[in-house]
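Chemist: got a sequence here, can you model it:
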Amino acid sequence: KRAHVVRAGDEVEVEVPEARPTEIAAEDIPLAVLYEDPHLLAIDKPPGMVVHPSPGHGSGTLVNALLHHVRDLSGIGGELRPGIVHRLDRDTSGVLLIAKTDLAHASLSRQMKKRSMRKEYLALVAGIPRVRKGEISRPVGRDPRDRKKMKAFPRTGETPAGAREATTLYEIEREWPALGLTLLRCRLVTGRTHQIRVHLAAAGLPVVGDPVYGRPRLERARDPSLKKALTDFPRQALHAERIGFRHPASHEPIEIIAPIPEDLSRLLSLINGRKL
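Modeler: Reported below is the predicted structural model:
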């Protein structure tokens, strides 16, 4: 029992689980390379791909693919995350940076910590913002009612332990008022887990297809085929479109852009009324 106090002379039995191998298998999984040099690699991560192995995802991850395609990777992230500088959610698509050397890993991590790395996302949301450009600044932490989810807490009142300051900037890229839909360009000032999804949901602008933070009702989309496409979209309509940073070795500015993936492109085409 948790309240039991162990005393001198007590016998304690401990069951030690069998050690699990940490070796990760290299797998010949195709990768879309956006940029590569001796220091770093930029990948266009497809939706549905997990970044690194975790319970329930021992294979088929980006790391499994990297071990097959890349000879050397930074070891700073540990055995399970070689080369991984930052992450994207499984069902978020877009550009992801990979460090080949420890020097590159340290430089990129430092830029993220100093918030000099620019990360921009495209998000298709339900609702029309009241302003064309805005800022959402609310602490983000674990939801006390469901520890598997994150939550944006109001700035007034007591912030739960573990919640951290988080800021997302956004501007309207395209809007369809008659449909109640907006394509937002979001910029991360901080990088908390699920930050954009949580912030937009808290602002009343939930991301289309988001299964965790509320699938929107989409009442204005009355065309049956469009409503079905929006309702059945199998993932959050969120794409990491571009990232800007200083090269770890040359210190020259670099911007890498990932094209909008086919599934989201088809949905936007349908919204625009063009033939698929």
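
Chemist: from here on, contacts and neighbour counts on C-alpha atoms
Modeler: Noted.

Chemist: how far away is Ala42 from Ile256?
Modeler: According to Cα to Cα, to the nearest Å, Ala42 and Ile256 sit 8 Å apart.

Chemist: and whichever strand or helix holds Asp44, what does it pack against?
Modeler: Asp44 is part of strand 40-45 when elements are defined by DSSP states H and E. Other elements packing on strand 40-45 under the criterion 3 or more Cα pairs under 8 Å, 6 or more residues apart in numbering; DSSP states H and E are strand 33-36, strand 93-99.

Chemist: any chance you could list what contacts that strand?
Modeler: Strand 40-45 is contacted by residues 31-36, 62, 93-101, 104, 256, 258 when judged by Cα atoms under 8 Å, 6 or more residues apart in numbering.

Chemist: buried subset of these?
Modeler: Of the members of these, the ones counted as buried by neighbours, 16 or more other Cα atoms under 10 Å, are 34, 62, 93-101, 104, 256, 258.

Chemist: helix or strand: which one has the closest residue to Arg118 other than its chain neighbours?
Modeler: Among residues not flanking Arg118 along the chain, Gly244 sits closest, at 4.8 Å (Cα to Cα, 6 or more residues apart in numbering). Assigned by DSSP H and E, Gly244 belongs to strand 238-246.

Chemist: what's that strand in contact with?
Modeler: Residues outside strand 238-246 that contact it (Cα under 8 Å, 6+ apart): 92-95, 108, 111, 116-124, 207, 252-260.

Chemist: for that strand, buried residues please.
Modeler: 238-243, 245-246.

Chemist: for the residue most central in space within the chain, give its distance to Ala240.
Modeler: The chain has Leu88 as the residue nearest its centroid, 3.1 Å off, counting by Cα atoms, centre = their mean. The gap separating Leu88 from Ala240 is 8 Å, by Cα to Cα.

Chemist: same deal with Leu267?
Modeler: The spacing between Leu267 and Ala240, counted by Cα to Cα, is 17 Å.

Chemist: what does Leu62 give?
Modeler: 16 Å.

Chemist: Arg235 is in contact with Gly209, isn't it?
Modeler: Yes. Under the criterion of Cα atoms under 8 Å, Arg235 lies in contact with Gly209, with a separation of 5.0 Å.

Chemist: now show me the structure for the sequence below, then we'll compare the two:
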Amino acid sequence: MSDHRSLPVPDGLEGERLDAALSRLFGLSRTRAAELITAGDVLVDGRVPSSKSDRVSGGAWLDVTLPPPPAPVVAVPEPVPGMTVLYEDDDILVVDKPIGVAAHPTVGWTGPTVLGGLLGAGHRVATSGAAERQGIVHRLDANTTGVMVVAKSETAYSRLKRAFKERTVSKRYHALVQGHPDPLRGTIDAPIDRHPSGDGRFAVVAGGKPSVTHYDTVEAFRAASLLEIGLETGRTHQIRVHMSAVRHPCVGDLQYGADPTLAARLGMTRQWLHAVRLGFDHPATGEPVTFESPYPADLARALELVRDES
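Modeler: From the prediction side, this is the model:
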């Protein structure tokens, strides 16, 4: 059932764009606010606004019909082929996430998830957090492979969430990128937010969330470089966005400007990016622990081909 709201524009929003004002008032994304305006679900002083970019006046009367909240997404417990558990105790599970598996269910994702796979294999996970994200303290993109930790106990959940937030977790990735970064070792410090196109990509955007990526060249080839990457922040698609922004996209990452010819030659159908190592203080004992994941077959094969060509 839809939800109808009538209220005046607060004086503090005087002069704001209508879509921005709706976003602030109702916690909507700018895109969703614009959709409501286009659909005729927003009236300003009883009239249909001419555009989402109309400026609002303090005290103007808004009538807004909000859509019903989406049904909660829940993990379907079913084993995920190829997902292995690297380590398990009473507090944590460490998995080696394969290609094509999301961390947890989201609206629009119908594929397998780490959470569903663990539940399907009979593992217990923490129930803290939103139902669709229980136990999940950090994420990897669906097509980024590698090591990922999941909380089993409620204590582990809260301590690991804090550790990721306070950036005391060591996250190391290997990426095969096009060309040769100059300098060979460096830091990319550039804010990231959703791409203005609204097509699901992210981009370096003025006023975005602060994002810091450190990289170091491990091996240079004729057409590409193997980098070890450390993250200070954990933005969605951060490594992919930052490497693309400095014109060295991950090999195979067509969404972020990689060369399709090179990708096809190396048999890459996704970005060459792997979470190779994860280190943190164990949430129960406080002892430092480190877990590693070897390259999966598609990445190892592409790397060999690049080596052979060089």
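
Chemist: tell me how the two chains score on TM-score.
Modeler: Overlay of the two chains. TM-score (TM-score structural alignment, normalised by the length of structure 1): 0.83; 253 aligned residues with a Cα RMSD of 2.5 Å.

Chemist: mutual contacts of Ala42 and Ile256 of structure 1, please.
Modeler: 34-35, 95.

Chemist: for Ala26 of structure 1, find the nearest of the helices and strands packed on strand 40-45 of structure 1.
Modeler: Closest to Ala26 of structure 1 of these is strand 93-99 (Cα to Cα; 16.0 Å).

Chemist: how far off centre is the closest one?
Modeler: Here strand 93-99 of structure 1 shows a centroid-to-chain-centroid distance of 10 Å under the convention Cα atoms, centre = their mean, to the nearest Å.

Chemist: could you give the angle of it to strand 40-45?
Modeler: Computed by axes from the mean of the first three to the mean of the last three Cα atoms, to 10 degrees, the angle separating strand 93-99 of structure 1 from strand 40-45 equals 160 degrees.

Chemist: where in structure 2 does strand 93-99 of structure 1 fall?
Modeler: Taken onto structure 2 by TM-score structural alignment, strand 93-99 of structure 1 occupies residues 145-151 there.

Chemist: contact partners of that stretch?
Modeler: Stretch 145-151 of structure 2 has contacts (Cα under 8 Å, 6+ apart) with 91-99, 125-126, 135-140, 157, 160, 273-278, 291-296.

Chemist: average gap between that stretch and structure 1?
Modeler: Once the two models are superposed, stretch 145-151 of structure 2 sits on average 0.5 Å from its counterpart in structure 1 (mean Cα distance after the TM-score superposition for structure 1).

Chemist: just to revisit the earlier point, C-terminal to the strand holding Gly244 of structure 1, which secondary structure element comes first?
Modeler: The helix or strand immediately downstream of strand 238-246 of structure 1 is strand 253-257, counting by DSSP H and E.

Chemist: in structure 2, what stretch matches that following strand?
Modeler: Here strand 253-257 of structure 1 aligns to structure 2 at residues 288-292, judged by TM-score structural alignment.

Chemist: the matching stretch vs structure 1, average offset?
Modeler: Relative to structure 1, stretch 288-292 of structure 2 is 0.4 Å off (mean Cα distance after the TM-score superposition for structure 1).

Chemist: in that stretch, which residues are buried?
Modeler: Buried-residue list, stretch 288-292 of structure 2, by 16+ other Cα under 10 Å: 291-292.

Chemist: equivalent analysis for stretch 244-256 of structure 2, please.
Modeler: The neighbour-count check on stretch 244-256 of structure 2 (16+ other Cα under 10 Å) flags 244-245, 247-254, 256 as buried.

Chemist: in CSV, list those residues along with distance to Ala263 of structure 2 and secondary structure.
Modeler: Output for the buried residues of stretch 244-256 of structure 2, formatted as CSV (distance: Cα to Cα, whole Å; DSSP: H, G, I helix; E, B strand; the rest coil):
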residue, distance to Ala263 of structure 2, secondary structure
Ser244, 15, helix
Ala245, 19, helix
Arg247, 16, coil
His248, 14, coil
Pro249, 11, coil
Cys250, 10, strand
Val251, 6, coil
Gly252, 5, coil
Asp253, 8, coil
Leu254, 8, helix
Tyr256, 13, helix
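
Chemist: widest-spaced pair of those?
Modeler: Greatest spatial distance among the buried residues of stretch 244-256 of structure 2 (Cα to Cα): Ala245 and Gly252, at 15.5 Å.

Chemist: give me the neighbour count for Gly186 of structure 2.
Modeler: The number of residues packed near Gly186 of structure 2 is 14, by other Cα atoms under 10 Å.

Chemist: mind checking how far the closest residue to Glu252 of structure 1 other than its chain neighbours is from Leu188 of structure 1?
Modeler: Distances taken as Cα to Cα, 6+ apart place Arg246 nearest to Glu252 of structure 1, at 5.3 Å, with adjacent residues excluded. Using Cα to Cα, we find Arg246 of structure 1 at a distance of 17 Å from Leu188 of structure 1.

Chemist: got it, and Asp28 of structure 1?
Modeler: 32 Å.

Chemist: what do we get in structure 1 for Gly200 of structure 2?
Modeler: Using TM-score structural alignment, the equivalent of Gly200 of structure 2 in structure 1 is Lys148.

Chemist: help me confirm that its match is found in a strand?
Modeler: Yes. Under the criterion used here (DSSP: H, G, I helix; E, B strand; the rest coil), Lys148 of structure 1 sits inside a strand.

Chemist: which secondary structure state is assigned to the residue nearest to it when sequence neighbours are not counted?
Modeler: Closest residue to Lys148 of structure 1 apart from its sequence neighbours, by Cα to Cα, 6+ apart: Arg142 at 7.3 Å. For Arg142 of structure 1, the assignment made with three-state DSSP gives strand.

Chemist: so what's Arg142 of structure 1 up against?
Modeler: Counted by Cα under 8 Å, 6+ apart, Arg142 of structure 1 has contacts 148-151, 162-163.

Chemist: roughly how far does it sit from Lys151 of structure 1?
Modeler: 6 Å.

Chemist: equivalent analysis for Asp72 of structure 1, please.
Modeler: Per Cα to Cα, Asp72 of structure 1 is found 37 Å from Lys151 of structure 1.

Chemist: just Gly60 of structure 1 next, same as before
Modeler: In this structure, Gly60 of structure 1 and Lys151 of structure 1 are 29 Å apart, going by Cα to Cα.

Chemist: the more surrounded of the two?
Modeler: With neighbours defined as other Cα under 10 Å, Gly60 of structure 1 and Lys151 compare such that Lys151 has more, 25 against 18.
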